[in-house]
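1. Got a predicted structure plus its sequence, pasted below:
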Amino acid sequence: MDLNTVEAVVTPRRRDEVWPLGPDDAVLAGGTWLFSAPQPHLRRLVDVTGLGWPSITVSNNEIELSATCTLTELSALSTQLTRSRTDWPAAPLFHQCCTALLASYKIWSTATVGGNICLSFPAGAMISLTSALDGELVVWRPDGGDYRLPVTDFVTGSSANVLDLGDVLRSVHLPASALRARTAYRKIAPSPLGRSGVVVIGRRDAAEDGGRFVLSVTAATVRPFVFEFASVPSSAELVEARDTIPDDAWTDDAHGDPDWRRAMTLLLAEQVRAELS
């Protein structure tokens, strides 16, 4: 869609060229959502792809994903890590979470990790991925500083997050301790290719990392919920965890009502528990 109110598109090459950012400006990375709907309030786009951030940086301690990393690049990481890092059994989760996004391969080639997180939709597939793997975000401030916080604290509600005017998401950091874990992924939607109604991901940490069992719930809720257990939980413990989610935190839209999402969350959580037992 043409954004006929936009008067300028700028492409900064250095960090200090990103600002100032005002209410009439939008940060552009992939733009797959930005160009999908009218944006009559916008006058300027700031294209951060010109900053040249490496899409993926792998070290022994973590994986860093730039905010401009595309879903195509992220999906391919599953295959690459399966060959190069056999000690990271969580590798398939990158591709699995990409498939949770309702999008064609053309969108995958353009849509970005950062854009998906910053939109903060309940069905945000990158929110599912990063919350399950203890992801932390680095955000640039307009004053030249930055701050770091868990993705579970970043998203505060449906299409809501902690970003202030002028803040720019720079990167996502996934620790090796989470990548060494076994994972189990479950998604359900009203139709085979429909938007995710419930996404439940389980993670069982390696003994060297404490052996925790971590369960994340996204899409079913307006923000991510992550539950930690010292070991594999019982069925009763899963019910107890599910019941701590407030009534007003369950997503209520055309893709599923809250009662259905509550029930399916428990069903998928049981499947995940059984797979990781």
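-> Sure, I can see it.
2. switch to C-alpha atoms for all contacts and neighbour counts from now on
-> Noted.
3. okay, now residue 200: neighbour count?
-> 28 (other CA atoms under 10 Å).
4. here comes the other one, which I'd like you to weigh against the first:
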Amino acid sequence: MDLDIDTVRIARTRADCVLRPGEAFLGGGTSLYSEPVPAGVTGLVDLTGLGWEPWSVDGSGLRVSATCTLAELEVGPGSLGGAGTLRGPASAGPYRALGIVRECVGALSLSAKVARVATVGGNLALALPAGSMIGLFAALDARAVVWTPDGGSREVAVADLVTGAGVVALAPGEVLREVRVPGPVLGQRTVFRRASLTPTGRTAAMVTGRESKRGPRIVVTGSVSAPHALYAHDHDMLDRWLDWVGSDVGWYEDTHGSVAWRAAMTRRLAHEALEELGGAA
């Protein structure tokens, strides 16, 4: 496929991540085969050459590099949390929050070939409403580590990283380095719900959540242009919040779902998630 670019540089060190005029960063690159190269981009800087460890977990929490592929995430951290969402009484464990990893990867409906190339960072940086890595890491209260062009770094909550459809809180020249999930979160129960117009269709509404000391955390993605989260103590509170999302934020609409259908499905899935997490009636 002709990508209509002039150069591709493979970054080996952080110094290689200083962009030259017309350059943009490249993660897995799978999106380049479905969308035109952005206007003005004449060169790419391939971050996979930096050799970042895909993921690691210890007492401080889980760290997932931006270049970790979705396949590596699924068979790595995904296996630590068991197979699929934990339903009903769950056995205690240090990583049970990761039980939704495989379902979030599966929500992208990727072929095995694409999953071996597509990256966590690419999914987050594309900021598509259907990007399930957004809902996954927002539910896990993860923070994104961002390299700044001056050699420093900063952190931003994943829930705040995506600010709109295709819009992220990254300044020109900044690199998404990794996401970090706090250690205490890893032992908390999580929940996953998803709806699409067809069994293998693009996600039109997704709800992720987890238990916490502040109450059940409910995260809505897919049906909105950016993630929205609430610590919902009961179903009435959840309904009032969803009313606010619909009136003040607005539901996302495209060929994968109308506003009315997405609103109804999101409400149903959110209440199911809250019920599973033990929210008050």
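-> The structure has been received and is ready for your questions. Please read these numbers as outputs of a predicted model, since none were measured by experiment.
5. Can you calculate the TM-score here?
-> A TM-score of 0.91 describes the superposed chains when it is computed by TM-score structural alignment, normalised by the length of structure 1; 267 aligned residues with a CA RMSD of 1.7 Å.
6. Span of stretch 228-244 of structure 1 from start to end?
-> Distance across stretch 228-244 of structure 1, first residue to last, is 13 Å (CA to CA, to the nearest Å).
7. typo on my end, stretch 79-95 of structure 1
-> Using CA to CA, the two ends of stretch 79-95 of structure 1 sit 8 Å apart.
8. average offset between the longest strand seen in structure 2 and structure 1?
-> Longest strand in structure 2 by number of residues (criterion: DSSP state E): strand 175-182. For strand 175-182 of structure 2, the mean deviation from structure 1 after alignment is 0.7 Å (mean CA distance after the TM-score superposition for structure 1).
9. Quick one: name whatever helix or strand follows that strand.
-> Moving toward the C-terminus from strand 175-182 of structure 2, the next helix or strand (DSSP states H and E) is strand 190-195.
10. which SS class is residue 229 of structure 2?
-> At residue 229 of structure 2 the chain is in strand, as set by DSSP: H, G, I helix; E, B strand; the rest coil.
11. so what's it up against?
-> 138, 159, 217, 218, 219, 220 (CA atoms under 8 Å, 6 or more residues apart in numbering).
12. Swap in 10 Å and give it another go.
-> 135, 138-139, 159, 207-209, 217-221, 241 (CA atoms under 10 Å, 6 or more residues apart in numbering).
13. In helices, which of those residues fall?
-> Among the contacts of residue 229 of structure 2, the residues falling in helices (DSSP state H) are 135, 138, 139, 159, 241.
14. Does the last one touch residue 220 like I think?
-> Same thing as residue 241 of structure 2. No. With contact defined as CA atoms under 10 Å, residue 241 of structure 2 and residue 220 do not form a contacting pair (11.0 Å).
15. Compare those two (neighbour count), which wins?
-> residue 220 (28 against 16).
16. Helices along structure 2, start to end?
-> 70-75, 77-80, 101-106, 112-115, 120-126, 132-139, 158-161, 235-244, 259-276.
17. could you redo the ones in helices among the contacts of residue 229 of structure 2 as a markdown table and give each row distance to residue 189 of structure 2?
-> Formatted as a markdown table, those follow (distance: CA to CA, whole Å):
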| residue | distance to residue 189 of structure 2 |
| --- | --- |
| 135 | 15 |
| 138 | 14 |
| 139 | 11 |
| 159 | 19 |
| 241 | 22 |
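18. Residue range in structure 2 corresponding to stretch 87-100 of structure 1, please.
-> Stretch 87-100 of structure 1 corresponds to residues 94-107 of structure 2 when matched by TM-score structural alignment.
19. right, I mislabeled it, should have said stretch 212-222 of structure 1
-> So stretch 212-222 of structure 1 sits over residues 215-225 in structure 2, by TM-score structural alignment.
20. picking that back up, output the helices of structure 2 as CSV; include the columns distance to residue 176 of structure 2.
-> Output for the helices of structure 2, formatted as CSV (distance: least, CA to CA, whole Å):
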stretch, distance to residue 176 of structure 2
helix 70-75, 16
helix 77-80, 19
helix 101-106, 19
helix 112-115, 19
helix 120-126, 7
helix 132-139, 14
helix 158-161, 10
helix 235-244, 31
helix 259-276, 29
